[in-house]
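Student: Sequence below, structure please.
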Amino acid sequence: MNVETITKTLNSLDQLQRNTAIQSDLFSIEQTSDLTVAAALVKTLENLGVRYAFGLFGGGITPFIASLEQSSIEVLQFRHEAGAAFAAIESYFASGHPVVVFSTTGPGITNALTGLFAARWEGAKVIFVSPCTSATQRGRWAFQETSQYTMSNTGIFTSGTLFHYATTVECNSELSEIARRLALGVGKLGGFVAHISIPRTIQTSLLTTPLPHVNFSPTLVTAGEDTISKCLQLLCEAPFAIWVGFGAKDAALEIRQLAERTGAAVMSSARGKGIFPEDHPQFVGVTGFGGQNSVLKYMQEQRPLRVLVLGTKLGEFTSFWNPVMVPSRGFVHVDIDPEVPGAAYPYAETFSVQSDIGAFVRAILKYFPEISRSSSVLPLPRPEREVIKSHLEGLVRPEFLMDAIQRVIVENSDAIIMTEAGNSFAWGTNILRFAAPGRYRVSTGFGSMGHAGTGILGAALARNRKAVAILGDGAMLMNNEITTAVKHKIPAVWIVLNDARYNMCDQGMNMEGFHNVDAEIPSPDFVMIARGMGADGIRVSRECDLEAALEKALALTIPFVVDVIIDPTRPAPIGSRINSLIFHGK
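Tutor: Okay, here's the model as predicted:
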């Protein structure tokens, strides 16, 4: 099918739906003469589909919490507000429902900020509700005063780089507009992080206006026929490759059809693992941090004319901005955010398409004919899969641990698996293989320690199934929420790479030539810690005992820790990151 035929076919179609705003209608659903503002806000959150609220109680937020406890929303109190926010992120991605995070004044808010920044970077839908000091008490040094006198107003209480929407409620009549803004944010494509700051005096006051219910009809952002025609023209000129990211997670079936119909090689970001099956013959590997050399081999030896980028920002941990990853004629980059295409590689030729990934692929798929595969087509490089045999002596090798996780957990369960920032991220991304989307989660943007260790609670709760965190001993000591899992009977599993050090820092600094830096930490017994908190665990120091330990962790329904004493001398696959630091730091 040539370009002229494609264009004529497209011109005979109706205009594809272009970007439209979400339509909202407000109407009163009940008389609210005896409803407090806190109760009305909770009803608004219920109407938006919120199922869970994660946080830490305190005096300033008490009226709102009391209303939450009387609602259909399940309330979970955490040990730390950052952990609550991480759990909220993963609950959203596991369920698709917006999630509430709550805190009290002062340090409750600042403790939550790390998790809320991660929510913004990850693209989650999280509504943060916190109290602030009442107007009559501001400037008088109230306990944990939260106001413009004691805390910067920039970024915490206003819309901007952290919150898509933020407001301080000063009057109960403002709730109608707040409900409308929240509905618009929740209904739009992409992430939405909001902050509703509400003084206790306003929480307890009676609502004086009708409680609104907001109906929204989200509309897909789609490309027009001219754009589709141009994309077809560019992609039909020569063989192309597909680079898949997390933003394409809901279009896995369509992407596979496109790849198989066109014969395109496919690579993915770490967050995109499993969207295209990693055991598929057209999959050439994962890019960036912890990625496989097969990708670079493909780009160097069979360099495509163009790369179709679907749902990835091509940020540092996905691409390292490596010029080898730029095809000879550049990118066709599809994303719902118009600011994404061209940002990572500003010097590369880029045809930008603003569209929902699924809608785009469905539109373009109609006009690609089936290809006839020729024996002359070069075989694609594939990620190497080393057979790792058990050692009878010595500590557990991290690569052997990952191979065991692959066999026992990935291939024989439906558990969600998350890897933590650090060497755990590198080992898991490099060795684990997924054939379906939604099983693997990692934070490649904000990359906070503690994200996986607490995020698995939200994922396990939302999916009602096992969730497994693979993390280092440093991250496990920082933030884990074992007691929260025990209290709420959440079947979380922590697999700890216990090497008595911050090993990514240790190995990375040695790779850069900085030696004799103290990165060691005392090696705790995480099994004793788990049991002291009401959970259980097992310590593994020999490779021959590992498989049985993992099987036990899967079989039990209680929170469980697998404390693995690993060999700290095994070099993690982090060389690309170190090389990038050196190259871009010059």
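Student: Only C-alpha atoms from now on, for both contacts and neighbour counts.
Tutor: Noted.
Student: Counting neighbours, what do you get for residue 465?
Tutor: Counted by other CA atoms under 10 Å, the residues lying close to residue 465 total 16.
Student: Distance of it relative to residue 31?
Tutor: Computed with CA to CA, to the nearest Å, the distance linking residue 465 and residue 31 is 40 Å.
Student: next one: stretch 138-145 to chain centre, how far?
Tutor: Offset of stretch 138-145 from its chain centre (CA atoms, centre = their mean, to the nearest Å): 37 Å.
Student: list the buried ones in that stretch?
Tutor: With burial defined by 16 or more other CA atoms under 10 Å, the residues of stretch 138-145 counted as buried are 138, 145.
Student: again, but for stretch 321-340
Tutor: Buried positions in stretch 321-340, judged by neighbour count with 16+ other CA under 10 Å: 321-322, 325-327, 330-337, 340.
Student: and what of stretch 66-82?
Tutor: When burial is assessed from 16+ other CA under 10 Å, stretch 66-82 yields the following buried residues: 67, 68, 71, 73, 75, 76, 77, 78, 79, 80, 81, 82.
Student: next up, for comparison:
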Amino acid sequence: MKLTGAQMLLKCLEEEGVDVMFGFPGGAVIDIYDEIPNSSVEHILVRHEQGAIHAADGYARATGQVGVCLVTSGPGATNTVTGIATAYADSIPVVIFTGQVPRPLIGNDAFQEVDIVGITRPCTKHNYLVQDIEELAATVKQAFYLARSGRPGPVLVDVPKDVQSQIAEFHYPEKVEMRSYNPTSKPHVGQVRKVVKLLKNAKRPLIYSGGGVVTSGSHEELTWLAKELHIPVTSTLMGLGAFPGNDDMFLGMLGMHGTYAANMAVNNCDLLLAVGARFDDRVTGKVDTFAPKATIVHIDIDPTSIQKNVSVHVPLVADCKSALSALKKETRATQDEFDWAADHKEWVDQVLAWSAQHPLTYADDAESIKPQYVVEKIYEITQGDAIIATEVGQNQMWAAQFFKYTKPNTLLTSGGLGTMGYGFPAAMGAQRAFPDKLVIDIAGDGSIQMCIQEMMTVVCNKLPVKIVILNNGYLGMVRQWQELFYDKNYCETCMDAQPDFVKLAEAYGAAGYRVTEKNAVESTLREAFAIDKPVIVDIRVAREENVYPMVPAGASLTEMLLV
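Tutor: Reported below is the predicted structural model:
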């Protein structure tokens, strides 16, 4: 079967089982767009290329599958770089197809030419410039394999315009063999036994769960281990949902805006079992004082993540699901010999006491709408049965603290890069994946304006995403730092000049609500969530409310500001 490069690319996507891609056309991909009507792959036209990559990312996080986007060369390609870096920081499997000028023009400063392979090399797992149509199918096969295997990540494929019009026989490889790439997925038996021995000897064990647990689909194995061995669990922002957030043994998030109980548990545990986490600076605080009494076990599929930030006593290089399954099997073999509940009772009682003494709380009042109250109401109304996307900043932290995530793949947030504008297009991608689910973007009035043009995309495609804006008239997290550490010098963080978000929603053909009274919060949210169309709910919250607890930069986890 002879196909053009454009036809071949779309056929490759069909072979990979891709049902949708997000994109924006241009001259360097016009041949591909000419063939899209003949393909079974749905194309969703975004209004900005950054929206395309974030939507593909959100689709990937919500489904666990590879997200796909397609953009043109030059500015089209560079507009995806922030989203590519976002996916790279959080290990999200995305394949980005970019158009490129014809091969004879590469290097000649042609119209809309840019070296996107060079630009994205530091923020992709791998990238390709397709030099010949004979390489195209094998390159696409490798791209999807690399994106989803090992530690997942974004892979970019740059396809010159003349390659798209070349003709060749089409053959899609059945498998991929790469001599230089062989990620270790199975754990070493000896290391597994070492970990089990440490678990048996530990009196104050703690599980520290990261995004790798969600990515690997190992939440059931993690939950079994915690429940059977009576070990408390804390989580990174990216790991929320891997262990039920409404379980008594869940301490909440740790780190800079983590709970008192989680941070105290890290400081006092004698064994820290880190699973699929990378010891980010927002988690560790001052590295020298992180988990000072603990033997640290680190399970991760990426060997370069181990010993990178924190010294580890027992490394276990493996896929999280395989490693936790092996630990489950090994502990089950000796379960009758050991009373985990009795041995850990004193420790669990202490951890639960910390949770009771210093729960997540805020000073509620009748005069203003507290943002934490809004998030609590969203949880109460949905009973946790929703996909939550967030922007970045205070809204993100309140969504992490006051919504209880009981299932994986239900929190979509930019953890590693902290990308403002991420949440709305990510919610759009998740809504396309799950058209019957309630998808909510918890946003700030600053972040939401960065990709607001995607309102047209959700309206045109009948994607009923709900945007709840915690509108405090500030770039809230930066303002909080200015208040606490810069003598309240609120330089360029005041956002008083805002659009009318209700009229903006209506201008796009969506529904809009404004809430200024506390007693209207619940009824408005219920009405907004019931409407089968995109909605913006602009809630005017207390302007100078801060996120607590907070560990100042460079401080240890025990040096929390609680009020």
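Student: quick one: TM-score?
Tutor: After superposition, the two chains reach a TM-score (TM-score structural alignment, normalised by the length of the second structure) of 0.89; 537 aligned residues with a CA RMSD of 2.6 Å.
Student: thinking again about what came up before, tell me which of the buried residues of stretch 321-340 of the first structure fall in helices.
Tutor: When helices are assigned by DSSP state H, not one member of these lies inside them.
Student: CSV for these, including distance to residue 425 of the first structure?
Tutor: Listed next are these as CSV, based on distance: CA to CA, whole Å:
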residue, distance to residue 425 of the first structure
321, 19
322, 20
325, 22
326, 25
327, 27
330, 29
331, 27
332, 29
333, 26
334, 26
335, 25
336, 27
337, 27
340, 24
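Student: which two in those residues are spaced the farthest apart?
Tutor: The two members of those with the most space between them (CA to CA) are 322 and 336, at 23.9 Å.
Student: Whichever residue in the first structure pairs up with residue 326 of the second structure - how many residues pack around it?
Tutor: Residue mapping for residue 326 of the second structure onto the first structure gives residue 363, with TM-score structural alignment as the criterion. Residue 363 of the first structure has 17 neighbouring residues, counting by other CA under 10 Å.
Student: Quick check: residue 363 of the first structure vs residue 162 of the first structure, distance?
Tutor: As defined by CA to CA, residue 363 of the first structure lies at a distance of 34 Å from residue 162 of the first structure.
Student: So which bits of the longest helix seen in the second structure are buried?
Tutor: When the second structure is parsed with DSSP H, its longest helix is helix 340-357. When burial is assessed from 16+ other CA under 10 Å, helix 340-357 of the second structure yields the following buried residues: 340, 343, 344, 347, 348, 351, 352, 354, 355.
Student: could you measure the residue opposite residue 479 of the second structure in the first structure once aligned against residue 4 of the first structure, distance?
Tutor: The equivalent of residue 479 of the second structure in the first structure is residue 506 (alignment by TM-score structural alignment). Look at residue 506 of the first structure and residue 4 of the first structure: by CA to CA, they are 58 Å apart.
Student: Who has more neighbours out of these two?
Tutor: A side-by-side neighbour count of residue 506 of the first structure and residue 4, using other CA under 10 Å, places residue 506 first with 18 against 11.
Student: on average, how far is the host helix or strand of the more buried one from the matching bit in the second structure?
Tutor: Using DSSP states H and E, residue 506 of the first structure falls within helix 503-511. Its aligned residues in the second structure lie a mean 1.3 Å from helix 503-511 of the first structure after superposition (mean CA distance after the TM-score superposition for the first structure).
Student: which residues are in contact with that helix?
Tutor: Helix 503-511 of the first structure has contacts (CA atoms under 8 Å, 6 or more residues apart in numbering) with 422, 423, 515, 517, 518, 519, 568, 571, 572, 574, 575, 578.
Student: Ok, stretch 437-446 of the second structure next?
Tutor: With CA under 8 Å, 6+ apart, stretch 437-446 of the second structure has contacts from 385-396, 399, 423-424, 427, 430-431, 464-476, 495, 529.
Student: Can you go through those and name the buried ones?
Tutor: Neighbour-count burial (16+ other CA under 10 Å) applied to the contacts of stretch 437-446 of the second structure gives 385-396, 399, 423-424, 427, 430-431, 464-476, 529.
Student: out of those, which are inside strands?
Tutor: 387, 388, 389, 390, 466, 467, 468, 469, 470, 471 (DSSP state E).
Student: Who are the contact partners of the aligned residue in the first structure for the fourth one?
Tutor: What it means is residue 390 of the second structure. With the correspondence set by TM-score structural alignment, residue 390 of the second structure lines up against residue 419 in the first structure. Contacts of residue 419 of the first structure were listed using CA under 8 Å, 6+ apart, and they are 425, 428, 441, 442, 452, 469, 470, 471.
Student: Check residue 239 of the first structure too.
Tutor: Counting by CA under 8 Å, 6+ apart, residue 239 of the first structure touches 263, 264, 304, 305, 306.
Student: run the last query once more with 7 Å
Tutor: By CA atoms under 7 Å, 6 or more residues apart in numbering, the residues touching residue 239 of the first structure are 264, 304, 305.
Student: what does the second one align to in the second structure?
Tutor: So the one you mean is residue 304 of the first structure. Under the alignment (TM-score structural alignment), residue 304 of the first structure maps onto residue 269 of the second structure.
Student: sorry, back to before: now, among the buried residues of helix 340-357 of the second structure, which is nearest to residue 6 of the second structure?
Tutor: Lowest distance from residue 6 of the second structure to the buried residues of helix 340-357 of the second structure (CA to CA) belongs to residue 355, with 57.4 Å.
Student: Just give the nearest non-adjacent residue to the closest one, would you?
Tutor: residue 261 (5.1 Å; CA to CA, 6 or more residues apart in numbering).
Student: Now name the helix or strand holding residue 65 of the first structure.
Tutor: helix 62-69.
Student: how about residue 107 of the first structure, what's its match in the second structure?
Tutor: Residue correspondence to the second structure (TM-score structural alignment): residue 107 of the first structure is matched to residue 75.
Student: what range in the second structure matches the helix or strand containing residue 527 of the first structure?
Tutor: Residue 527 of the first structure is part of helix 526-532, with elements assigned from DSSP H and E. On the second structure, the counterpart of helix 526-532 of the first structure by TM-score structural alignment is residues 501-507.
Student: again with stretch 41-53 of the first structure
Tutor: Stretch 41-53 of the first structure falls opposite residues 9-21 of the second structure when the two are matched by TM-score structural alignment.
Student: so what corresponds to residue 294 of the first structure in the second structure?
Tutor: Using TM-score structural alignment, residue 294 of the first structure lines up with residue 261 in the second structure.
Student: So its match versus residue 361 of the second structure, what's the distance?
Tutor: 13 Å.
Student: Alright, that wraps it up for me.
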